[in-house]
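Engineer: have a look; sequence and predicted model below, questions after that.
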Amino acid sequence: MKSIVAKALFNSHSYAEYRKLVTDLLSEGKSTGNEQSESLTNYSKLNEARMNRLEKTIQIAEPIIDKLQHLDNHYIWLVLSEGWCGDAAQILPILNKMALASNKKVDLRIALRDENDDLMSQYLTNGGRAIPKIIVICKEAGIVRADWGPRPKGATELMAIHKRDVGPINEKIKTDLQLWYLADKGISVQEELLEIMENIKYNRL
């Protein structure tokens, strides 16, 4: 396993640890990450409320649970994230429920983007440090098999249309994106991640 991946794993957090870290920082008026600002702290507060809600409402489809439990190997989903990231807040609770439902076939670990710049630099999206970014690691082989992120295809298309027709990200597209996630109910994330895991199964190195 590459040293930068191993380093990120060593300094990573469980889902519960990540949630506690974000909450503890918010109690000090801070967010995760190198940059600190009132707006980022406010986004972190909003995301915490979103994650609390999603933990109660997100359901993993039974066919997906069955396939996760019958993966041919054990995997780590190493996620680069930050507490202020709206996409991460929508996606992490889904990943956590998928991992819990996998009968220990998937171990979810979360690493902070700004603490792992070397790793983030290897998984850029169109040259940008977009998160969340999921790095799929096969435990048995100790190698990275795939990556995914920062958002599902439908949400990516929504953002692309906005950038083409409007330009820079504004509050309207942020709201539209959250409404997309709300309507999708986590289905796209589940289906796209499962497709990746099945592609790994049938396309072994």
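Structural biologist: It's in.
Engineer: use CA for all of it now, contacts and neighbours both
Structural biologist: Fine.
Engineer: in a strand, Leu80, correct?
Structural biologist: Yes - per DSSP: H, G, I helix; E, B strand; the rest coil, Leu80 lies within a strand segment.
Engineer: tell me where this protein has helices.
Structural biologist: Using DSSP state H, the helices of the chain run over residues 3-10, 15-27, 38-57, 62-69, 86-101, 117-121, 153-165, 171-184, 187-202.
Engineer: hold the first one in mind and look at this next one:
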Amino acid sequence: MPNTSLPPVLTPEHLAGAYSYASYRQLIDELMAEGKTTGTTQTEALTAYARLNIQRMERLDAKAQLLPELQDALDKITQTYEWVILTEGWCGDAAQIVPVLEKIAQASNGRIRTYYLLRDENLDLMDRYLTNGSRSIPKLVVLNADLLTEVTNWGPRPALAQDLFLEMKAAGATHEEFAEKLHGWYAKDKTVATQHELLTILHGLA
């Protein structure tokens, strides 16, 4: 049973103002047409990252497939959950993960509903889910649908990718070096590590 003593993470009004996946993708595309991306900081580099991320999301939307065991876990869920995802269009990890989150929700037979919030517009929420003191995204917060209390949270990336990040950070890698190696890892992994970690979450929801 949900813990009724916990405070709600968000209000229904917050959720009402969130983006759907379709509207989130549309926003990114519209900003790109203007040479911009989401967020409070606008640079040519961030816009270039966002342009690559559109291609990554399009590829995953078309080709990523859910693992059979993940679908089995989805079929066992009986309650309804709200998945709140903090993201930005320029974030490479978000581009590799957000389409997977949406595919899971779409395959849940209405038991999981997704809400996309831009990090820079929701720092009060973001700062409750820091990773080693950093506003790292994407961040998934799973809420009970009725009370909007937290069940669990996940992100910003699978543990194997996080280990790679920390290893390269300790070695003094540049952002470009890290990004190249990280996206190479995502391409080779084909969303499997992400799905396995989300499968653990789904087992807890059943």
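Structural biologist: Received the coordinates, thanks. Just so we're clear, the structure is a prediction, and the values are computed from it rather than from any experiment.
Engineer: closest to Val79 of structure 1 out of the helices of structure 1?
Structural biologist: Between Val79 of structure 1 and the helices of structure 1, the shortest separation by C-alpha to C-alpha is 8.5 Å, and it involves helix 86-101.
Engineer: list the helices and strands the closest one packs on?
Structural biologist: helix 38-57, helix 62-69, strand 106-112, helix 187-202 (3 or more C-alpha pairs under 8 Å, 6 or more residues apart in numbering; DSSP states H and E).
Engineer: columns mean neighbour count and distance to Val166 of structure 1 on top of the ones you listed, output as CSV?
Structural biologist: Output for those, formatted as CSV (neighbours: other C-alpha atoms under 10 Å; distance: least, C-alpha to C-alpha, whole Å):
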stretch, mean neighbour count, distance to Val166 of structure 1
helix 38-57, 16, 22
helix 62-69, 15, 37
strand 106-112, 24, 31
helix 187-202, 16, 25
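Engineer: tell me which of those lies nearest to Leu158 of structure 1.
Structural biologist: In this view, those are compared for proximity to Leu158 of structure 1 by C-alpha to C-alpha, and helix 187-202 is the closest at 13.7 Å.
Engineer: just checking, what packs against that closest one?
Structural biologist: helix 62-69, helix 86-101, strand 143-148.
Engineer: what does Leu182 of structure 2 align to in structure 1?
Structural biologist: Residue pairing (TM-score structural alignment): Leu182 of structure 2 is matched to Leu177 of structure 1.
Engineer: looking at it, that match is touching Glu157, isn't it?
Structural biologist: No - using C-alpha atoms under 8 Å, Leu177 of structure 1 and Glu157 do not qualify as a contacting pair, with a distance of 10.4 Å.
Engineer: these two: which is more packed in?
Structural biologist: When neighbours are counted by other C-alpha atoms under 10 Å, Leu177 of structure 1 and Glu157 differ, and Leu177 comes out ahead with 18 against 12.
Engineer: okay, now the closest residue to that one other than its chain neighbours: neighbour count?
Structural biologist: Nearest in space to Leu177 of structure 1, with sequence neighbours left out and distances taken as C-alpha to C-alpha, 6 or more residues apart in numbering, is Ala155 at 6.6 Å. Around Ala155 of structure 1 sit 18 other residues, with neighbours defined as other C-alpha under 10 Å.
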